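**Q** Got a sequence here, can you build the structure:
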Amino acid sequence: MRPHRAHSPGLTGVLPLRESRHLLEVLRAKVGDRFTVFDVDREALAEVVELGPPVRYRILEERRPEREVGVEVALYPALLKGDKLAEVVRAATELGATRIQPLVTRHSVPKEMGEGKLKRLQAIAVEAAKQSGRLRVPEVLPPIPLNALPKVEQGMVAHVGARSLVREVLDLGKSLALAVGPEGGFAEEEVELLQEKGFTPVFLGQRILRAETAAIALLALCTAGEGR
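**A** From the prediction side, this is the model:
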């Protein structure tokens, strides 16, 4: 069996059914095959002991690699049309987000998200965590209205009219919340509301970015751009 990472909550010795089916039906796993399991802050080399499903395994060697950003990073992207949120969730997982929660805003075209789409986004987060070597799978939560956002310790909102750059306001030691508007951007009163909740408007350059690009760019500046 080729090298493989599987998300196994709690490292209990039993794989979830989705992961089990992938090992059995795609990778054709056999008893004795070795693979990597991970969850939250640890991973381990494991060996298949029973095919099931569910696949059962035993841990051979546990490891605690440092691959997480080090602080909580919440991303609040506005609801987007079509499949654009899938792109945001995949990249945000790779870049270290710990929570992703869409927002319903004035200019959002979709105003709700079905259960099926939410589950698909959650599955994308799992796959992106596996691919990128992360130990923690970010929460992907149902949308909330903008006014339901809590006050934050450190927040940034991408805004065309802003003057501050990310590097000028970012404190690497504090938890971080990032808000990005829909295709039409946040309304001015929405930006004011976000400021009341602890978000600083930041500038992402002279070019007009698509909403999904802006979300990824802002997160990348805060994590990958700082070597985290």
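**Q** From now on I want contacts and neighbour counts done on CA atoms only, so please keep to that.
**A** OK.
**Q** dump the residue contacts of the residue nearest in space to the middle of the chain.
**A** Centroid-nearest residue in the chain, with CA atoms, centre = their mean: Thr93, separated by 3.4 Å. For Thr93, the contact set (CA atoms under 8 Å, 6 or more residues apart in numbering) comprises Ala125, Ala128, Ala129, Val137, Pro138.
**Q** How about Pro3?
**A** Residues in contact with Pro3, defined by CA under 8 Å, 6+ apart, are Arg34, Phe35, Thr36.
**Q** Helix or strand for the residue lying closest to Arg228 once chain neighbours are set aside, just tell me which one.
**A** Of all residues not flanking Arg228 in the chain, Val69 sits nearest, at 5.2 Å (CA to CA, 6 or more residues apart in numbering). Val69 is part of no helix or strand, with elements assigned from DSSP states H and E.
**Q** Val69 contacts Ala224, doesn't it?
**A** No. Judged on CA atoms under 8 Å, Val69 makes no contact with Ala224 at a distance of 9.1 Å.
**Q** Which helix or strand contains the closest residue to Gly173 other than its chain neighbours?
**A** Spatially, and ignoring its direct neighbours in sequence, Gly173 is nearest to Val71 (7.1 Å; CA to CA, 6+ apart). Using DSSP H and E, Val71 maps to neither a helix nor a strand.
**Q** Would you do the same for the sequence below? I want to compare the two.
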Amino acid sequence: MRMRHLLPAIRSILLLPGGLLPLPEGGALVGVELLPPLRPGAEAERGLPLENHAVRPGLAHAEAGGGSRRLGGGLFVADEPEGRAFVDPCPALRVPGAPDAVGDLLGIRRQRDGRGRLRPDRHHHRGRVGDHRLPPRARLTMQPHRFYLPALTFEEEAIALDGSPAHQIARVLRRRPGDPIVLFGGDGAEHHCRIATIEPGRVRLVRVAVTQPETELPVPVTVAMSLLKADRLAWAVQKLTELGVARLLLFRAERTVRQGEGRAQWERLRRIAIEAAEQSGRVRVPEVIGPLAFVEALAAARAAEAALLLHERADRRLTDALPAQASSIALLIGPEGGFAPPEVAAAAAAGAMPVRLGRTILRAETAAIAATAAVVLTIEGT
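**A** All right, here's what the predicted structure looks like:
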């Protein structure tokens, strides 16, 4: 059976409710390609031109094992403005019956072992049409990757990247000339670019547009929190950045459990904040400041119009204490054991209002994220 006769049937499977790989709006299935087998768990990502978009002679392979099935890989979706397609691997969504249906269309025989797992037909061989080994990660994407460059300077609408950004674009993402890339430098603007050339150790981009997306909160939020264990602190920095925090102040409280505070840790936290800003679509990266003494963090937080100290025994709830039209907000979150009584008294004397989140006692990183989310929802709702 010729592949061109299979395209309508494959497309109908992809567009099932909650489909396996739903086509983006405006996209069109224009071809299928046979991909070489990848080892299970391998990361792969391809940018594939559509200059010659004749139907390809096969479908990507299918991975069977561990009771899970994944499907995808060689499907093309046209990007209307650019006439290109991108295959960006990740775990595919599962639709009951869809993998088998695609396999039946292609004449791939599926068998199950004693534990109900799919196994390849013994007559098929690795790398040939009909071998049903799929890349374990597959997804279609039309979103360009974003990169933060603090010193972002264009010369005649062009810029040359080297070092880590160039390596990531050329070697990790395997982008090609003509592919889109978005750069931002913390000034509130997004610079939409196209890859002009890829050379050893260097990628040249041409800027095609500049936008000013409204991704930052209209009211700046500062979170001052106690130092935590490295992994929990890193997780908190990542999530607080995604929520839109403008500044992160990390301090030592009386009950803080001392952790390593070397330069490498701070560089890692700042790198996590940059990556979270890139991923979440922000155009500014929050400052990560520390380590500070509690009195230093309190003074910095008190500069905000509304300073709130989270305390499990406070009388007022956080949402009730938030002013309706504050120009800036600061949250103070203590360590696992909470703030010591002298610290609570010092904060109250400085004008910070003790507030509580709910009926239960939360871990420090949970309290920071929950409180920030509540503040963000209040800001967005006003």
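**Q** ok, residues contacting the longest helix along structure 1?
**A** When structure 1 is parsed with DSSP state H, its longest helix is helix 115-132. With contacts defined as CA under 8 Å, 6+ apart, helix 115-132 of structure 1 is touched by 5-7, 85-86, 89-91, 93-94, 135-142.
**Q** make it 6 Å
**A** Identification of contacts with helix 115-132 of structure 1 by CA atoms under 6 Å, 6 or more residues apart in numbering yields Arg5, Arg90, Glu94, Val137, Val140.
**Q** most surrounded residue in those?
**A** For those, the largest neighbour count, defined by other CA atoms under 10 Å, is 26 neighbours, found at Val137.
**Q** Identify the residue of structure 2 aligned to that one.
**A** Per TM-score structural alignment, the equivalent position to Val137 of structure 1 in structure 2 is Val285.
**Q** picking that back up, check the contacts of Thr93 of structure 1 for burial and list the buried ones.
**A** Among these, those classed as buried by 16 or more other CA atoms under 10 Å are Ala125, Ala128, Ala129, Val137, Pro138.
**Q** what's near enough to touch the residue in structure 1 that Leu248 of structure 2 lines up against?
**A** In structure 1, Leu248 of structure 2 lines up with Ile100, judged by TM-score structural alignment. Contacts for Ile100 of structure 1 (CA under 6 Å, 6+ apart) come out as Ala74, Leu75, Val140.
**Q** mind running it again at 10 Å?
**A** 73-77, 88-89, 92-93, 121-122, 125, 138-143, 177-178 (CA atoms under 10 Å, 6 or more residues apart in numbering).
**Q** one step back: could you dump the buried ones among the contacts of Thr93 of structure 1 to a markdown table with distance to Leu23 of structure 1?
**A** Shown next, in a markdown table, are the buried ones among the contacts of Thr93 of structure 1 (distance: CA to CA, whole Å):
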| residue | distance to Leu23 of structure 1 |
| --- | --- |
| Ala125 | 18 |
| Ala128 | 17 |
| Ala129 | 17 |
| Val137 | 19 |
| Pro138 | 23 |
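**Q** Is Lys151 of structure 1 within a helix or a strand, and which one?
**A** Going by DSSP H and E, Lys151 of structure 1 is not in any helix or strand.
**Q** I meant Glu365 of structure 2, not that one.
**A** Short version: Glu365 of structure 2 belongs to helix 364-381, going by DSSP H and E.
**Q** ranges for the helices of structure 1?
**A** 17-21, 84-94, 115-132, 166-169, 188-196, 211-222.
**Q** Isn't Leu204 of structure 1 up against Arg163?
**A** Yes. With contact defined as CA atoms under 10 Å, Leu204 of structure 1 and Arg163 form a contacting pair (9.4 Å).
**Q** I'd like the distance between the nearest residue to Ala217 of structure 1 once chain neighbours are set aside and Arg210 of structure 1.
**A** Residue nearest to Ala217 of structure 1 in three dimensions, not counting chain neighbours: Leu204, with 7.7 Å by CA to CA, 6+ apart. Between Leu204 of structure 1 and Arg210 of structure 1 the computed distance is 12 Å (CA to CA, to the nearest Å).
**Q** which one of the two has more residues nearby?
**A** Taking other CA under 10 Å, Leu204 of structure 1 and Arg210 do not tie; Leu204 has more neighbours (20 against 13).
**Q** Trace Glu275 of structure 2 over to structure 1, please.
**A** Per TM-score structural alignment, Glu275 of structure 2 is aligned with Glu127.
**Q** What of Ala209 of structure 2?
**A** Aligned partner of Ala209 of structure 2 by TM-score structural alignment: Glu61.
**Q** what does Phe147 of structure 2 give?
**A** Under the alignment (TM-score structural alignment), Phe147 of structure 2 maps onto Ala6 of structure 1.
**Q** what about the closest residue to that match other than its chain neighbours, neighbour count?
**A** Nearest residue to Ala6 of structure 1, sequence neighbours excluded (CA to CA, 6+ apart): Val37, at 4.8 Å. Residues lying near Val37 of structure 1 (other CA under 10 Å) number 26.
**Q** now swap in His22 of structure 1 and tell me
**A** Around His22 of structure 1 there are 13 residues (other CA under 10 Å).
**Q** Could you measure from the counterpart of it in structure 2 over to Val203 of structure 2?
**A** For His22 of structure 1, the aligned position in structure 2 is occupied by Gln168, per TM-score structural alignment. Here the criterion is CA to CA. By it, Gln168 of structure 2 lies 10 Å from Val203 of structure 2.
**Q** what is in contact with these two at once?
**A** Contacts common to Gln168 of structure 2 and Val203, judged by CA under 10 Å, 6+ apart, are Asp162.
**Q** Might one say that Val376 of structure 2 is in contact with Glu242?
**A** No. Counting by CA under 10 Å, Val376 of structure 2 does not reach Glu242; the two are 11.2 Å apart.
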